[in-house]
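S.K.: please find the sequence and the predicted model below.
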Amino acid sequence: MPRYRTATPADEPALHALWAAAFPDSAGTVALLWGRDPGRHARTFLAEDGGRPVSVLHYQPRPIRSATGAPQRVGCLGSVATHPDARGRGHVRRLLTAVTEAMTADACAWSLLFTGTPDVYRGAGWHSFTAPVLTGPLAAPRPGDAGVAVRRATPADVPALRALRDAFDATRPLTTVRSAADWRRRIPVWYGPPAAILLAQETTGGGEGAVLGFVAVRPDGPAGAAVAEIALARGREPEAAAALLRAAAGHARAGGARAASVHLPAEPAVVAALPWLLADATAGTTAYGMARPLLASPAEVAATVTAPGAVHWYGDSF
């Protein structure tokens, strides 16, 4: 009979093997991020059958801004996997019941996950929500503002990147309040090569001046790129957005992309700068996000995930 329990340090090799079997292309990333959660064992729930884990999921509490901009403790659910030879036996359903009780006891206001298989979670109380996306062919190269230079960010730029992000997302719903540890441990995983963070700076007398913003670009399929995050210095949004989206198009072209998807809030400066990135933009939506109320009311959670300008950045994935 299957046994359902939380993980122990002794389970780690078996869990790595389970993720490798379930996610051959991304098991390393899953295991790496899971290993960087110091409380991971008590927050990892598994089904054991035949002396080995056959199904697993993990939650991590993260501070995420509500519809009012105030941070809430949210149980972020990820690392969900079932071994191919153990699927269809209800393991995830039972684990979701256990993790829901644990997140509630852990004072999580609600739970967030992202998935391409929503039916697995609907019966356990999670509800899908949509996010806007723009897609189109990359714009042709053209000269930009000579007063703004864009370069790839380095580890030395992290304090400037963090300050930009904190200011740009100070009250933005659905964004994570990033810690210094997040910048050290999580952002390099999601935006490391072949992805890139591009930094815009004012040029003064041939040198580097004020930091104006950054954009994160990552590959998306064999001939595509995704603009996954942006932050603009307040008061300098138009010039920063134009320079960054132009540079994002150049970076994508250099990587062999011919088209791009844009996952950014529709701020006026971003909308105005889109022709620097896309030759022709088609509006659409994605529905990968799912939310489940715990201590917060359903209306409060719905207000957060549907708020104007709400966005959950790819760099905060779990």
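M.R.: Here it is on my side, so go on. These figures come from a predicted structure and were not determined experimentally. Numbering: from 1, shown residues only.
S.K.: hey, let's count contacts and neighbours off CA atoms from now on
M.R.: Will do.
S.K.: hey, where'd the helices end up in the protein?
M.R.: Read by DSSP state H, the chain holds these helices, from start to end of the chain: 12-22, 27-35, 91-105, 119-122, 158-168, 180-185, 187-191, 237-254, 268-273, 298-305.
S.K.: which other helices and strands does the third one contact?
M.R.: Secondary-structure packing of helix 91-105 (3 or more CA pairs under 8 Å, 6 or more residues apart in numbering; DSSP states H and E): strand 44-49, strand 52-65, strand 71-82, helix 119-122.
S.K.: this is the other structure I want to compare:
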Amino acid sequence: MQFRTATPDDEASLADLWHTAFGAAPVLALWRCDPGRHDRTFVAAEDGRVLSAVHWLPRPVRSAAGTVERVGCAGSVATLPRARGRGLVRRLMTEAAEAMTAEGCAWSLLFTGTPEVYRSAGWETFPSPTWHGVLPAAVAAPGHPGVRAAAPDDLPRLMALRERFDRERPLTTVRTEEDWRCRIPHWYDDSCLTLVTEPAGGGDASEPGGFVVARLPAERAEVVEIALAGPAPATTAHALLAAVAARAQAAGRTEVVVRLPDIPAVRDAVHRLLPAAEAIAEYTGMARPLLAPRTAVRATVTAPGAVHWFGDSF
């Protein structure tokens, strides 16, 4: 068994591994967005075949202290079924953490549905707020000038809204224009709906307002991102969520999961739209201190209003 970083010769084997593990998820496409992907991909290989892999990516993430930290984000973790149970992921995660530390990462972040795999390697879970509810029979029209589907030329406004809303919000990634053009389209594909408020009174595109992103998979709608700016964020949030609910109903969905920060504007909008919604903390996010103190990392991932947007997944 070889434990090493990936080479260009491994790309076909990695593609097969990730397709086996993740199906149609855009893992390979996102991996190719990273110019340093080979040196940041750790593999366990045997007879020229990659059996297990971990890729990590340095990302600028806002902290609870108001600074931007270099964070090692681990993803694309996969092992072929026949090689599971041999401790390969733990070995690769340990090597990845050593590389993150050597490259100046304050801490490491990952998201998973199987947290027990990573606890023994030093990662700890943290809660993410969600609301689960059943859509009402009829969605009341909010008192807002209008919400419409975002168009390609809305990108500068979406970028400005995202930056303004996240400016002091812990756990958010500082997005670049390259992120918007390369990474975001892979996560927000044709199964996603991006809605934006119309500027009031025919104002220009820089006027504050908001946007929301929802995924409409077969079983239920999921609200995965929002940005709010201006004097009435709760009104804007309600208008955006109501528009999502109306479109979800038209698509035959009856349930919705809201994965947004637990802040007053969002909480008010959720309760107005879904009075019986159940607040549930999910524990899919995990963090491991590297150069930063454990208390500082914990403060960031559990800060009020902290959120890591789905579009910034890795």
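M.R.: That came in fine, so what should we check first? Since the model is a prediction, treat every value here as computed from it, not as a measurement.
S.K.: let me have the helices of the first structure in a markdown table, extended by mean neighbour count.
M.R.: Written out in a markdown table, the entries for the helices of the first structure read as follows (neighbours: other CA atoms under 10 Å):
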| stretch | mean neighbour count |
| --- | --- |
| helix 12-22 | 17 |
| helix 27-35 | 16 |
| helix 91-105 | 18 |
| helix 119-122 | 15 |
| helix 158-168 | 17 |
| helix 180-185 | 14 |
| helix 187-191 | 18 |
| helix 237-254 | 24 |
| helix 268-273 | 16 |
| helix 298-305 | 17 |
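S.K.: which one of the ones you listed lies nearest to Ala281 of the first structure?
M.R.: Within the helices of the first structure, the stretch nearest Ala281 of the first structure is helix 268-273; the backing value is 10.5 Å (CA to CA).
S.K.: out of the helices of the first structure, the one nearest Ala81 of the first structure is which?
M.R.: helix 12-22 (6.0 Å).
S.K.: what angle do strand 52-65 and that closest one make with each other?
M.R.: With axes from the mean of the first three to the mean of the last three CA atoms, to 10 degrees applied, the angle from helix 12-22 of the first structure to strand 52-65 works out at 90 degrees.
S.K.: helix 12-22 of the first structure to strand 44-49, inter-axis angle?
M.R.: Orientation check (the same axes, to 10 degrees): helix 12-22 of the first structure against strand 44-49 gives 80 degrees.
S.K.: helix 12-22 of the first structure against the second structure, how far on average?
M.R.: Its aligned residues in the second structure lie a mean 1.0 Å from helix 12-22 of the first structure after superposition (mean CA distance after the TM-score superposition for the first structure).
S.K.: what's that helix in contact with?
M.R.: Applying CA atoms under 8 Å, 6 or more residues apart in numbering, the set of residues contacting helix 12-22 of the first structure from outside is 26-28, 30-31, 52-56, 79, 81-84.
S.K.: cool, stretch 294-306 of the first structure as well?
M.R.: 65-68, 100, 103-104, 107-111, 129-130, 173-174, 291-293, 310.
S.K.: check stretch 144-164 of the second structure too.
M.R.: 174-175, 177, 180, 193-200, 205-206, 208-211, 227-229, 235-236, 239-240, 243.
S.K.: can you rerun that using 6 Å?
M.R.: Residues lying outside stretch 144-164 of the second structure but in contact with it, judged by CA atoms under 6 Å, 6 or more residues apart in numbering, are Thr194, Leu195, Val196, Thr197, Glu198, Ala227.
S.K.: against the first structure, where does stretch 58-68 of the second structure fall?
M.R.: Aligned using TM-score structural alignment, stretch 58-68 of the second structure spans residues 61-71 in the first structure.
S.K.: okay, how far is it across that stretch, tip to tip?
M.R.: Across stretch 61-71 of the first structure, the terminal residues are separated by 12 Å (CA to CA, to the nearest Å).
S.K.: stretch 42-57 of the first structure too?
M.R.: End-to-end distance (CA to CA), stretch 42-57 of the first structure: 11 Å.
S.K.: then stretch 184-202 of the second structure?
M.R.: Criterion CA to CA; first-to-last residue distance in stretch 184-202 of the second structure is 28 Å.
S.K.: what's Gly125 of the first structure aligned with over in the second structure?
M.R.: Matched across to the second structure, Gly125 of the first structure falls on Gly122, judged by TM-score structural alignment.
S.K.: how close does its match get to Pro275 of the second structure?
M.R.: Computed with CA to CA, the distance linking Gly122 of the second structure and Pro275 of the second structure is 39 Å.
S.K.: show me what contacts Ala227 of the second structure?
M.R.: For Ala227 of the second structure, the set of contacting residues under the criterion of CA under 6 Å, 6+ apart consists of Leu161, Arg162, Phe165, Gly210, Phe211.
S.K.: same question for Ala81 of the first structure.
M.R.: For Ala81 of the first structure, the contacting residues are Ser55, Val56, by CA under 6 Å, 6+ apart.
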